[in-house]
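Engineer: Build the 3D model from these lines:
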Amino acid sequence: MSTIRVLCSVVVLTPLAAAAQGAANYPDRPVRLIVSSAAGGGQDIVARTFAARLNEQVGQSFVVDNRGGGGGSVGAEIARQAPPDGYTMVLMSASAVIHPLLYKSRYDILRDFIPLSQITQQPYVLVVHPSVPAKTVQELIAH
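Structural biologist: Sure thing, here's the model as predicted:
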């Protein structure tokens, strides 16, 4: 291999090695996990459980920061404005994802965020007062 090729390889590969070394140290400070709903609800419980597991696995603090309001758009907007350094994540529900498609919004869900993973599924249950004589949705409609 010629000297020029070796030098070119060193020049090209050195920054990549430095970037890989830097990535190995992530995170080197606490990570903020914005939750786009109020504290105490299902999304908050999921976020706190997720953060606790990340704390154990990574050895760094993942701090839950509840920012509810606007159907999840408040938390999403705060996350959008954060520096793009990997130290702010946002846990969104489907409503925060759908919000900019239905209403004017400062964020564009497809441009401003990259989905990493679905971390849970939460089914919704339809319930009625026990005095309602319905055991199915059809019976409820007929009532």
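Engineer: For the rest of this, base every contact and every neighbour count on C-alpha atoms.
Structural biologist: Fine.
Engineer: which is the next helix or strand following the strand or helix carrying Ala17?
Structural biologist: Ala17 belongs to helix 3-24 when assigned by DSSP states H and E. Using DSSP H and E, the helix or strand that follows helix 3-24 in sequence is strand 31-35.
Engineer: right, and Arg48 touches Val64 too?
Structural biologist: Yes - here Arg48 reaches Val64: they are 6.5 Å apart, a contact under CA atoms under 8 Å.
Engineer: Would you map the helices across the chain?
Structural biologist: 3-24, 42-58, 73-81, 94-102, 109-112, 137-142 (DSSP state H).
Engineer: now the angle between helix 94-102 and the third one, please.
Structural biologist: Direction vectors for helix 73-81 and helix 94-102, defined by axes from the mean of the first three to the mean of the last three CA atoms, to 10 degrees, enclose an angle of 80 degrees.
Engineer: this one as well, want them side by side:
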Amino acid sequence: MKIPRIDRRSAVIGLLAAATTPWAMAQADTAGNYPAKTLKMVVPYSPGSVTDTLARMVSERLSQRLGQPVIVENRPGASGQIGTAAAAAAAPDGYTMMLAPPTHIINSVLRKMPYDPIRNFDPVIQVARSNLVLVVNAATPANNLKELVSYLKAQGDNATYASAGQASTLHLYTAQLQQVLGTSMRHVPSKGVPGAIMDVVQNSVTVVLAPMENAVRLIKSGHLKAMAQTGKSRFAEIPDVPTFAEAGLSSVHSELWYGLFLPAGTPKPILAKLNREVAAVLAMPEVKTQLLTAGTEPVGGSPEQLAALCRSELAMWTDVVKRNGIKAD
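Structural biologist: Now for the predicted structure:
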């Protein structure tokens, strides 16, 4: 049976139209010419943040490997919500990526978001990890975690812990730690991570569970004493500080992580190519050295591994927020 001429013409027009949609063009890119133009890596935080520093390290080498510029675009505001929403709304064609820390998941636990951190993003690869380190003022009468816990329990609610602010990442991480330690420290929110650390240096707050990159120099200089660090292994810059597991608390292993994401629906071949290329960047000796200097370590892995991490984090932080009655300002 012959197709009427008008139907054949309509079919041809339909095929031509379909070939110009973003999805079709992205599929064409998978045939071998991706990327064919400049790529953008969204960072939902200000220049100079750890996430921004990592993005610039990775983007420079990734640009060299892909043969196209990879531009870092800072979109700060609302604890990362503005940049994340922009990345979620971008075309799923492989030309917009986002590098994000755990707040990518935590925000959705604390607030109603215009996006879903799981459904609206395709994980690519975990770029890096960083331990948190529990530190006290150099004059604190404790030299290890066991002694510190005894001291904190004796102090009751006179003992305090600092954070970067109400419902901040450090607030949630320390609330989770306090559940395990069985202490009753009062929360003292500060203005940002540097302020929280300085509160302990000045001995106005008892402890802070600090990001490694912010605390390591003060530990080495003797201004702070490190009791234990999170993570499954010791950070290379402070090898004498035990992990919580080594100090007898195997249930404490949370760490900061930094993941690369694409808008949901990005063609799988493009996602796979970016995973391979970023993994190659992370394996470069000079990149490993730069990451360590910045207080982080390269990770890598598959998209499925990052997806599993995100699901696990969502369940964990939902429980922590509920148990501690934490609410955003």
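Engineer: Could you tell me the TM-score of the two chains?
Structural biologist: The TM-score (TM-score structural alignment, normalised by the length of the first structure) is 0.77; 127 aligned residues with a CA RMSD of 2.1 Å.
Engineer: Looking at the helices of the first structure, which is nearest to Val127 of the first structure?
Structural biologist: helix 137-142 (9.8 Å; CA to CA).
Engineer: once the structures are aligned, where does the closest one end up in the second structure?
Structural biologist: Counting by TM-score structural alignment, helix 137-142 of the first structure pairs with residues 145-150 of the second structure.
Engineer: what about the matching stretch, how far off from the first structure?
Structural biologist: Mean deviation of stretch 145-150 of the second structure relative to the first structure after superposition (mean CA distance after the TM-score superposition for the first structure): 2.9 Å.
Engineer: Next, the buried residues of that stretch.
Structural biologist: Leu145, Leu148, Val149 (16 or more other CA atoms under 10 Å).
Engineer: For the first one, give its distance to Gly80 of the second structure.
Structural biologist: Right, the one you point to is Leu145 of the second structure. Using CA to CA, to the nearest Å, we find Leu145 of the second structure at a distance of 33 Å from Gly80 of the second structure.
Engineer: burial measure for Ser79 of the second structure, as a count.
Structural biologist: For Ser79 of the second structure, the count of nearby residues is 14 (other CA atoms under 10 Å).
Engineer: That one and Ile106 of the second structure: what is the separation?
Structural biologist: Ser79 of the second structure is 10 Å from Ile106 of the second structure, by CA to CA.
Engineer: what's the answer for Ala88 of the second structure, then?
Structural biologist: 16 Å.
Engineer: what do you get for Pro303 of the second structure?
Structural biologist: For Pro303 of the second structure relative to Ile106 of the second structure (CA to CA), the value is 20 Å.
Engineer: Also Asp319 of the second structure?
Structural biologist: Counting by CA to CA, the gap from Asp319 of the second structure to Ile106 of the second structure is 11 Å.
Engineer: For these two, indicate the residue with more neighbours.
Structural biologist: Ranked by neighbour count (other CA under 10 Å), Asp319 of the second structure and Ile106 place Ile106 first, with 22 against 14.
Engineer: Mind telling me what the more buried one corresponds to in the first structure?
Structural biologist: Using TM-score structural alignment, Ile106 of the second structure lines up with Ile98 in the first structure.
Engineer: who's in contact with that match?
Structural biologist: By CA atoms under 8 Å, 6 or more residues apart in numbering, the contact set of Ile98 of the first structure is empty.
Engineer: Please list the outside residues in contact with stretch 67-78 of the first structure.
Structural biologist: Residues contacting stretch 67-78 of the first structure (CA under 8 Å, 6+ apart): 34-38, 66, 90, 92-93, 95-96, 99, 105-107.
Engineer: once the structures are aligned, where does that stretch end up in the second structure?
Structural biologist: Using TM-score structural alignment, stretch 67-78 of the first structure pairs with 75-86 in the second structure.
Engineer: to the chain's geometric centre, what's the distance from the matching stretch?
Structural biologist: 14 Å (CA atoms, centre = their mean, to the nearest Å).
Engineer: Can you measure across it, start residue to end residue?
Structural biologist: End-to-end span of stretch 75-86 of the second structure (CA to CA): 8 Å.
Engineer: Report the buried residues of stretch 65-84 of the first structure.
Structural biologist: 65-68, 71-77, 79-80.
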